[in-house]
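# next come a sequence and a model predicted from it.
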Amino acid sequence: MTFVLVAMVLGGFAGVTLTERLADASFLSAVIPEDGRGSLVIGGIGLGALTGILLPLILLGLFRGTSKTTRLRPPEAWLKLLGLLFFDVYLLVVTVVVAQLGWALPEGLTRLISVFAIGFSWIPLAVIPWEKFGLTSSIRKQFTRRSKTHGSHEPD
């Protein structure tokens, strides 16, 4: 638990550093307004912390299993890592889009709006029926198989 929390905090710092460097020394430097840099910090915290918390959990899932949960197989782990990468890119795009409000709004208001916009940007991804695309977790598949074999429709 301590390892995962430390990885989350360090990931948040790394995400802030990454997004600020994107605004300073990359092609995004001309696109990001000065009053929108706070949005990049907020998005960097979310991006880095999410990666910092999920990456160790996915890697630990490859090597550790319990009697209730099995270890992740490599294809499942790659799929989860690919999903994490997709979500990180999605969050970075949302961060850059929200930072554009800095052209029209003052810095404080831009930061306030970006907290809500970036913080709730995951909701459209949460309502997508991932089961229709075959992207369910193995735990959910095992649970539904076990329920059908035991004849119980209630969770354990």
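Received it, and whenever you're ready, just let me know what you need. Residues are numbered from 1 along each chain as shown.
# all contacts plus neighbour counts: C-alpha atoms, from now on.
Fine.
# hmm, Ala49 is touching Val16, no?
No - with contact defined as Cα atoms under 8 Å, Ala49 does not count as touching Val16 (9.7 Å).
# ok, second structure coming up, stack it against the first:
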Amino acid sequence: MSAGSGPGRPEARSPQHSKAQIAAFAAGVIGILATMTLGAFAGVFLMTSLANNSGLSNAVPEDGRNSLVIGGIGAGGLTGLLIPLILAGLVKGTEEKPRLRPTEAFTNVLALIGFDVYLLAISVIVAQFGRILPEGLTVLLSVFAIGFSWMPLALIPWERFGITITGVRRGPDSTPDSHKSD
């Protein structure tokens, strides 16, 4: 006997999405990609302006300026990605994933700014290798140092401090492995 739908069994239907839902999702994805790209460009502009026209220009060697560009891409792109998600968390929510409260959103934005400052400080520190290494090796080192410097921060349980990236809060009685019984 087959496991397919028979005379006594209902047919399994795949969920259908309306054209409006698909268009809204596509607009959201395009909007997120646009803010992420514009944030990366803004980060690069900020860091190159700091490296050329401020007191930071004397602290960064010529062969290390690309490290600042890499840090600006990371910080700006991350900010451009997460700010719309935090704002969406303020507006949209369900019973399983409640909306963010304004204080939680403010805490998330402060944490994001702190992480951006951390990335920019790492990029200035790595740029100092431009004093002893050629530009190509400094860029290679920058990509790895800036790209992987956040990994120790990822191991910290930020939820204990009230910081959630996705806006998903868990209640005090729920655990990650708990399932609702049917």
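Cool, the structure landed. Nothing here was measured: the structure is a model prediction, and the numbers come from that model.
# care to give me the TM-score?
Structural agreement between the two chains, given as a TM-score (TM-score structural alignment, normalised by the length of structure 1), stands at 0.88; 150 aligned residues with a Cα RMSD of 1.9 Å.
# longest helix of structure 2?
Ranked by residue count, the top helix of structure 2 under DSSP state H comes out as helix 19-53.
# where in structure 1 does the next helix or strand after that one fall?
In the C-terminal direction, the helix or strand that comes right after helix 19-53 of structure 2 (DSSP states H and E) is helix 56-59. Residues 28-31 of structure 1 are the counterpart of helix 56-59 of structure 2, counting by TM-score structural alignment.
# who touches the matching stretch?
Taking contacts as Cα atoms under 8 Å, 6 or more residues apart in numbering, the residues outside stretch 28-31 of structure 1 that touch it are Leu22, Ala23, Gln100.
# most surrounded residue in the residues you listed?
Highest neighbour count within the contacts of stretch 28-31 of structure 1, by other Cα atoms under 10 Å: Ala23, with 21 neighbours.
# thinking that residue is in contact with Ile32, fair?
Yes - with contacts defined as Cα under 8 Å, Ala23 of structure 1 counts as touching Ile32 at a distance of 6.3 Å.
# wait, what's in contact with the residue nearest the centre of structure 2?
The residue lying closest to the centre of structure 2 (Cα atoms, centre = their mean) is Leu78, at 4.4 Å. Contacts of Leu78 of structure 2 were listed using Cα under 8 Å, 6+ apart, and they are Met36, Gly39, Ala40.
# between those residues, which is closest to Arg99 of structure 2?
Set against Arg99 of structure 2, the nearest of these by Cα to Cα is Met36 (22.6 Å).
# burial count for the equivalent of that closest one over in structure 1?
In structure 1, the residue paired with Met36 of structure 2 according to TM-score structural alignment is Met8. For Met8 of structure 1, the tally of surrounding residues (other Cα under 10 Å) stands at 23.
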